[in-house]
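Peer 1: requesting a structural model of the entry that follows:
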Amino acid sequence: MTAAHPTAQDLLRELAPQVLGALVRRHGAFDACEDAVQEALLAAALQWPAEGVPANPRGWLVTVASRKLVDQIRSESARRRREDAVALATPQAELLAPAADAAPATDRDDSLALLFLCCHPALSAASRIALTLRAVGGLSTAQIASAFLVPEATMAQRVSRAKQTVKASGATLAVPEGAEATERLAAVRHVLYLVFNEGYTSSGGDDLTAPELSAEATRLTRMLHRLLPDDTETAGLLALMLLTDARRPARTGPNGELVPLAEQDRGRWDRRLIAEGTALISRTLPRGRVGPYQLQAAVAAVHDEAAGAESTDWPQILVLYDLLGRFGPNPVVSLNRAVAVAMVDGPAAGLDLLEELANDPRLARHHRLYATRAHLLEQLGEHESAADAYREAARRTTSAPERRHLTARAHRLG
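Peer 2: Okay, the predicted model is just below:
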């Protein structure tokens, strides 16, 4: 054993997909292998801080997970034939060797194949998120449940159903090809985007953000970018996350209250993340076909590069949202474009666009529509109507910090 490593938890998350890929490739049975890897990760989390990280941590986890898998199969008499098959496929020397000295059977990294498997089209968006965070992110069911503010039993059922769906689909650990690969990659990016957004602005609960989710989404997107360095949309997604998360330190006040973008202390923004994100999107945009994540990253870069809210290049942002609109109807993009129009042509022009968006069922009941309307009405000096809109937005949000912020705005206007 080496000395205890201060980032053992980070190492476990990095190794989780590699270990699961090694087991699935050797034994099949994704659901059983995933359970075994989770047990190995738990054992390491308990043992490594006290005894130190093994010299070969990946081999340690592969061996312990293999033992857990064999033990699991041997304990289920109804699955004796499967036990025999796995026992024959697993070298006895590996089962008997000291776990800390075990070497992995292969250095092959199946992380990309696992991402594709966890985003199988047979799964719902919620199941894809849960399975990705558990199988590829190495998070426990309890951690995922806590991050999404649901009971652990509920998340356990979601993960279990997802694994059974993957099993029933007959999907194998392989990167799809052609059109299927393109479609599945888009699903992978979307899952990571959703996880990041939930971490950046929690949809419910007492806290505005869930940093562990945003950090995990960024980590997995970095991994995806390393595996697919020529995919410009993955690069754009990573840049978007970096440029957006750079503002996190200034998004809340001393008591956890929400601070709007225009009122944030930009001196608290993370300049290292801004520099990294700006450099990445600057390298990516000229390389090929531009996609939605790249354009959203470009919008974030314009905001982050402005010295203050008053010096933001809103005409450039409006052009970028016009380009984003060409990729198909998107109510959130349309709402953000209305804000850009208001900043360029005046609040009345923005309000006219909001009236059109009120007919979109995907947005009509969303609190952000009412909050945006309230802000533009306030700019026009229509304080009574603005206060009503703020109160309506507060009633519709499920985020406690957002509700407090919107209610305070309404009270300020009387």
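Peer 1: all contacts plus neighbour counts: C-alpha atoms, from now on.
Peer 2: Noted.
Peer 1: which SSE is residue 199 in?
Peer 2: helix 178-200 (DSSP states H and E).
Peer 1: so which elements touch that helix?
Peer 2: For helix 178-200, the packing partners by 3 or more Cα pairs under 8 Å, 6 or more residues apart in numbering; DSSP states H and E come out as helix 111-118, helix 125-131, helix 211-227, helix 232-245.
Peer 1: could you check the angle helix 178-200 makes with the longest one?
Peer 2: This points to helix 211-227. Counting by axes from the mean of the first three to the mean of the last three Cα atoms, to 10 degrees, helix 211-227 lies at 150 degrees to helix 178-200.
Peer 1: highest mean neighbour count out of the helices and strands packed on helix 178-200?
Peer 2: Most buried of the helices and strands packed on helix 178-200, by mean neighbour count (mean count of other Cα atoms under 10 Å): helix 232-245, with a mean of 27.
Peer 1: and this one, so I can compare the two:
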Amino acid sequence: MTDSGSTLARSVAERVARESYGRLVAYLGGRLGDLASAEDALAAAFLAALEKWPVDGVPDNPDAWLLTIARRRRLDDWRKDKVRARSADHLALITEELSAAAERAEEIADRRLALMFACAHPDIDVSVRTPLILQTVLGLTASDIAARFLVSPKAMGQRLVRAKARIKDEKIPFVVPEKEELSNRLPPVLATIYAAYTNGWMDIDGAETLGQEAIWLARVVVSLLPQEPEPKGLLALMLYAEARRSSRRASDGAFVPLDSQDVGLWDHEQLRLAEGLLREASANGPTGRYQIEAAIQSAHVARRLSGIANWQAVVSLYDVLGRIAPSPVVTLNRSVALMRIGQADAALGDIYALAGDPRMADYLPYWTARARICADLENHVEAAEAFTVAIGLCWSEAERRHLEEQRSKVLC
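Peer 2: Purely as a prediction, here's the structure:
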């Protein structure tokens, strides 16, 4: 294979591995009843794929290929541990099932939703439910997850190990529970679906697949719990964002912020679906975080489509969100809206207050908002400094160029 062919095959292999991880760990882990073993076996399969596919080519059914390698790895481990002698019947049954799945031409059954609800089981500590789903379904590392939850990677790693051992020891089944149990397990499941979507959304240089799968998972949850308002709120929130995806780039690849996007490029069918879901959610029961966030997106869409400023309504919605689900991010976004209604001093006061939060030190939206508010106040030196930090944190080439253009304006 040529160097260019090898590079292409490796790129495809890496993409398939990313896209297949959640599906395969859910399928294999459900059969083994052991998440840690499933992850170890799949790690070996992914490594083999990255070594072999660039040379041999990507197989017609990548998931089946990965499952076959993972199955062989797990069987080898069983033999080394001499487990086979003690549970030959169980091992034979699992081997036959996994072999049959790998040989089928169709796509391997998607068990991610069942895995998510298993990780949200009452026997799993509340504090580790969402981190556990983030690792097992999205494949995030303990270090990545620790940064999100403001704990050390070591502590997070220990929590995750204990949670996986609990699933194995308590034989927690990988099934979607009965409807009367679903609501209690819902918050960490919704949080993980949204994390999956935002990961796909932030990667505007590619990776739309993760966002599409998050939307699919949300649709499944809505169908399981049609009377629950928050799944509809979450699905609406994601559809509002997804409807704008094609307008985020100019013809030359440059990043385009919301207020400069061509609304003619928006997917208006998705916007109508989002509006309908938000109305249904509002009629179904108590207002929750995702409904308010969806309402904020609805307000942004309405402003652009009508040309009528509605920033006061946005501030009011952030006030409600701050009471329901207070967070530094809510405060940050509210400060940007305050700036738009002429309350620059209040906006900057909130920005300065957030500076003491260690999470803001490497949070790109914080430095972007700080830079723009300072620029609006004609504090050009501080604006340029904030833009410089934001540029250093930005990994999207298109967005980085946009920030560099903004910085050059305040330096003129």
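Peer 1: that older thread, nearest approach to residue 280 of the first structure belongs to which of the helices and strands packed on helix 178-200 of the first structure?
Peer 2: When these are compared by Cα to Cα, helix 232-245 sits nearest residue 280 of the first structure, at 6.0 Å.
Peer 1: post-alignment, the closest one versus the second structure, mean distance?
Peer 2: Taking mean Cα distance after the TM-score superposition for the first structure, the mean distance separating helix 232-245 of the first structure from the aligned residues in the second structure is 1.0 Å.
Peer 1: for that helix, packing partners?
Peer 2: Using 3+ Cα pairs under 8 Å, 6+ apart, helix 232-245 of the first structure sits against helix 178-200, helix 211-227, helix 271-284, helix 292-305.
Peer 1: got the angle between it and helix 211-227?
Peer 2: Here the directions of helix 232-245 of the first structure and helix 211-227 differ by 150 degrees (the same axes, to 10 degrees).
Peer 1: about what we covered before: need the helices and strands packed on helix 178-200 of the first structure in JSON lines with distance to residue 199 of the first structure, can you?
Peer 2: Converted to JSON lines, these look like this (distance: least, Cα to Cα, whole Å):
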{"stretch": "helix 111-118", "distance to residue 199 of the first structure": "19"}
{"stretch": "helix 125-131", "distance to residue 199 of the first structure": "13"}
{"stretch": "helix 211-227", "distance to residue 199 of the first structure": "5"}
{"stretch": "helix 232-245", "distance to residue 199 of the first structure": "10"}
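Peer 1: coming back round to it: hey, which of the helices and strands packed on helix 232-245 of the first structure is tucked in deepest?
Peer 2: helix 292-305 (a mean of 22).
Peer 1: contacts for it, please.
Peer 2: 232-237, 239-241, 243-244, 274, 277-278, 281, 284-285, 312-313, 316-317, 320-321, 323-324, 327 (Cα atoms under 8 Å, 6 or more residues apart in numbering).
Peer 1: and the next helix or strand past it?
Peer 2: That would be, after helix 292-305 of the first structure and using DSSP H and E, helix 314-325.
Peer 1: so that next one corresponds to what in the second structure?
Peer 2: Under TM-score structural alignment, helix 314-325 of the first structure corresponds to residues 311-322 of the second structure.
Peer 1: mean shift between that stretch and the first structure?
Peer 2: Mean deviation for stretch 311-322 of the second structure: 1.1 Å (mean Cα distance after the TM-score superposition for the first structure).
Peer 1: what is the distance between that stretch and the centre of its chain?
Peer 2: Mean C-alpha position of stretch 311-322 of the second structure versus that of the full chain (Cα atoms, centre = their mean, to the nearest Å) differs by 24 Å.
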